[in-house]
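In: I need the structure of the sequence given here:
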Amino acid sequence: MNPFPTRQAAEQYLARIPDPAQREATRARLGLNAPSPAPVEAVQNVDTLPPPRPNARSTACKASALPLSLPWTPSINHYWRHVLVPCKPARPGAPPYRVQVLISKEGREYRRAVETLIRNLGRPAAPPEARLLVALTLHAPTRRAIDIDNRIKAALDALTHAHVWADDSLIDRLTVDRGEVTPGGRVDVVITPLTNTPFGGQP
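Out: You can find the predicted model right below:
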C-alpha cells in the first residue's frame, strides 16, 4: 500500500533520500517499480499458496508498512531541559521551587523539521488507533561513538507531535538497528500496523 496521496508526493519523498540503495529499496517497498497487475484470471489460486507464518505474539501487515526518512535526531540528553519554577512550598521546609521538564530549543527545532517533512509528504499516518510495529535504523553522521538508545525518544516524540500516530503508547514492538554512517545523518523509520496484538484487537 502506497501511503502517499500521489506518485509525485512519493517521488518528492524519495528524492530526499541521499543513499541510492536505500532510495531504491524504499521505492520497491512503495510498489513504484512494480509492473501492472496481472488479470484476475492469471492470478495464482490463493488455495495453492503456502500458509503465512505469523509471529506467536504479533503479526504485521506488510502491505500497509509506512516508510519514512527523518533528519538525524538530537541526543535525549539535549532534547529535554530541566528548569526550576518558583512555587509555594508544599510543606514546611520544602524548597520554594519545583523542577519542570521542557523541550529544549534543539528539541523544538527537530520537532519543527519533522513536522515540515510530514506536511510536505501529504501527512501520511498510521491507521487510527492501530497497534504498531516500529523499526528504526539510525545512520549516524560520523563514526564517533554514540548510544543508539539516546536517539530513539526524540524521533518517536517528533512523530507523535506530527500526528503520524495518536500516541507512541500504541507501539507494541520497537526495533532499533545501527545503520551505515551517512553524511548529515538520518533515521529511517518503517511503521507497520499489527493485525494481532497482545490486547487481542485488530488495527
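
In: okay, CA-based contacts and neighbour counts for the rest of this
Out: OK.

In: how about the longest helix seen in the chain: buried residues?
Out: Counting by DSSP state H, the longest helix found in the chain is helix 105-120. If you call a residue buried by 16 or more other CA atoms under 10 Å, then helix 105-120 has these buried ones: 107, 110-111, 113-115, 117-118.

In: and those, which is closest to residue 67?
Out: residue 118 (11.6 Å; CA to CA).

In: name the helices or strands packed onto the longest strand along the chain?
Out: In the chain, assigned by DSSP state E, the strand with the most residues is strand 186-196. Other elements packing on strand 186-196 under the criterion 3 or more CA pairs under 8 Å, 6 or more residues apart in numbering; DSSP states H and E are strand 59-60, strand 66-71, strand 132-139.

In: please generate a structure for the following sequence too, so the two can be compared:
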Amino acid sequence: MHKKVRLYVGFVFILLLIAVAWRYFSFSQIFSSVVVAESNGAAPRDNIRSEFAAPERDALLRLLSDPRIQTYFQRQEDKLRLSAYFLSEEGSPTDEEAWRLIESIEQDGRILAYEAMALKLAWLERNSKNKTEFDAAAEAMVKEYRQKAMQSAEEYDPYKDVPGFAEYKEAERRIVQEVQQMTSFPNGMSRHEYLRHRLQEAREEAYGR
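Out: Predicted coordinates:
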C-alpha cells in the first residue's frame, strides 16, 4: 500500500477508535470507574484499561468489518492513488491502471461527468505524443460527453425521474382551479399570496421538505 495510504488509514483508524469509545462509554461511566479505583487504592489508568479494553476491541472489529467502512477505505485509497499518479509520485499506478480507475470511479457515480472528463483530459495530456495528438483526442472526448449530456437531457422525464413530481403537478392543477374560484382569502392575504402559500404546502407534502 502506498505510504500516504497507510498514514491515512492509520489516522482514520484512530478516529474510529475514539468514536467507538465515545459511543459505548459515556464520560460518567469512565469518571465513576476512576473514583472507584482510587477509593480502592488502584491506579485509575490500569482499572479503566482492564475494564474497557475488550469491549472496545470487539466493537471496533465489528465496525471495521462493516461493508460500508470497507467501501469507504477503498474509495479513499482510490483518491490517493489517483493523486499520486498525477503528481508522479513513487509507486503510483501505471497509465493503464489510472485510466481504468478513473472510469471505475465515474461508473460508480462518485464523480460528475464533467469531473471525469477533466481527469481524462489530464490523463490524455500526460500520455499524448504531441499537442496535435492531444487536441484531436480531447476534441473527440468533449464531443462524446456533449452527446451523452444531450441524450440524457432528451430522455429526462421529471414525471418518472423525480419522486413526488407527478403528485405535486396534480395538486398544483387542483389548487389553482380552487383559488381561481375563491372571492375571499384568510388572514387578509391577496389571491396571489394565498395561492403561493397553498402551493408551498403542496410542494412540502409532495417532496417531503
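
In: and the TM-score between these chains?
Out: Put the two chains on top of each other and the TM-score (TM-score structural alignment, normalised by the length of the first structure) is 0.18; 64 aligned residues with a CA RMSD of 5.7 Å.

In: quick one, helices of the second structure?
Out: Assigned by DSSP H, the helices in the second structure fall at 3-24, 27-39, 44-64, 67-86, 95-107, 113-127, 131-155, 158-161, 165-180, 191-207.

In: how about these in TSV, adding mean neighbour count?
Out: What follows is the helices of the second structure, written out as TSV (neighbours: other CA atoms under 10 Å):
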stretch	mean neighbour count
helix 3-24	13
helix 27-39	13
helix 44-64	14
helix 67-86	15
helix 95-107	15
helix 113-127	16
helix 131-155	13
helix 158-161	11
helix 165-180	14
helix 191-207	15
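
In: show the end-to-end separation of stretch 173-193 of the first structure, please.
Out: End-to-end distance for stretch 173-193 of the first structure: 10 Å, by CA to CA, to the nearest Å.

In: check stretch 156-176 of the first structure too.
Out: Terminal residues of stretch 156-176 of the first structure lie 12 Å apart, using CA to CA.

In: likewise stretch 175-191 of the second structure?
Out: With CA to CA as the measure, the first residue of stretch 175-191 of the second structure is 12 Å from its last.

In: what about residue 76 of the first structure, neighbour count?
Out: By other CA atoms under 10 Å, 16 other residues sit near residue 76 of the first structure.

In: quick one: it and residue 154 touch, right?
Out: Yes: under the criterion of CA atoms under 8 Å, residue 76 of the first structure makes contact with residue 154 at 6.3 Å.

In: wait, residue 158 of the first structure sits on residue 118?
Out: No: assessed by CA under 8 Å, residue 158 of the first structure is found out of contact with residue 118, at 10.3 Å.

In: any idea how far residue 160 of the first structure is from residue 105 of the first structure?
Out: To residue 105 of the first structure, residue 160 of the first structure is 18 Å away according to CA to CA.

In: no wait, residue 21 of the first structure
Out: Relative to residue 105 of the first structure, residue 21 of the first structure is positioned 34 Å away (CA to CA).

In: just the buried residues of helix 105-120 of the first structure now: which is nearest residue 80 of the first structure?
Out: Within these, the smallest distance to residue 80 of the first structure is 6.9 Å, found for residue 107 (CA to CA).

In: quick one: contacts for the closest one?
Out: For residue 107 of the first structure, the contacting residues are 74, 78-80, 154, by CA atoms under 8 Å, 6 or more residues apart in numbering.

In: distance of the residue lying closest to residue 106 of the first structure once chain neighbours are set aside from residue 154 of the first structure?
Out: Spatial nearest neighbour of residue 106 of the first structure, excluding adjacent residues (CA to CA, 6 or more residues apart in numbering): residue 79 at 6.3 Å. According to CA to CA, residue 79 of the first structure stands 7 Å off from residue 154 of the first structure.
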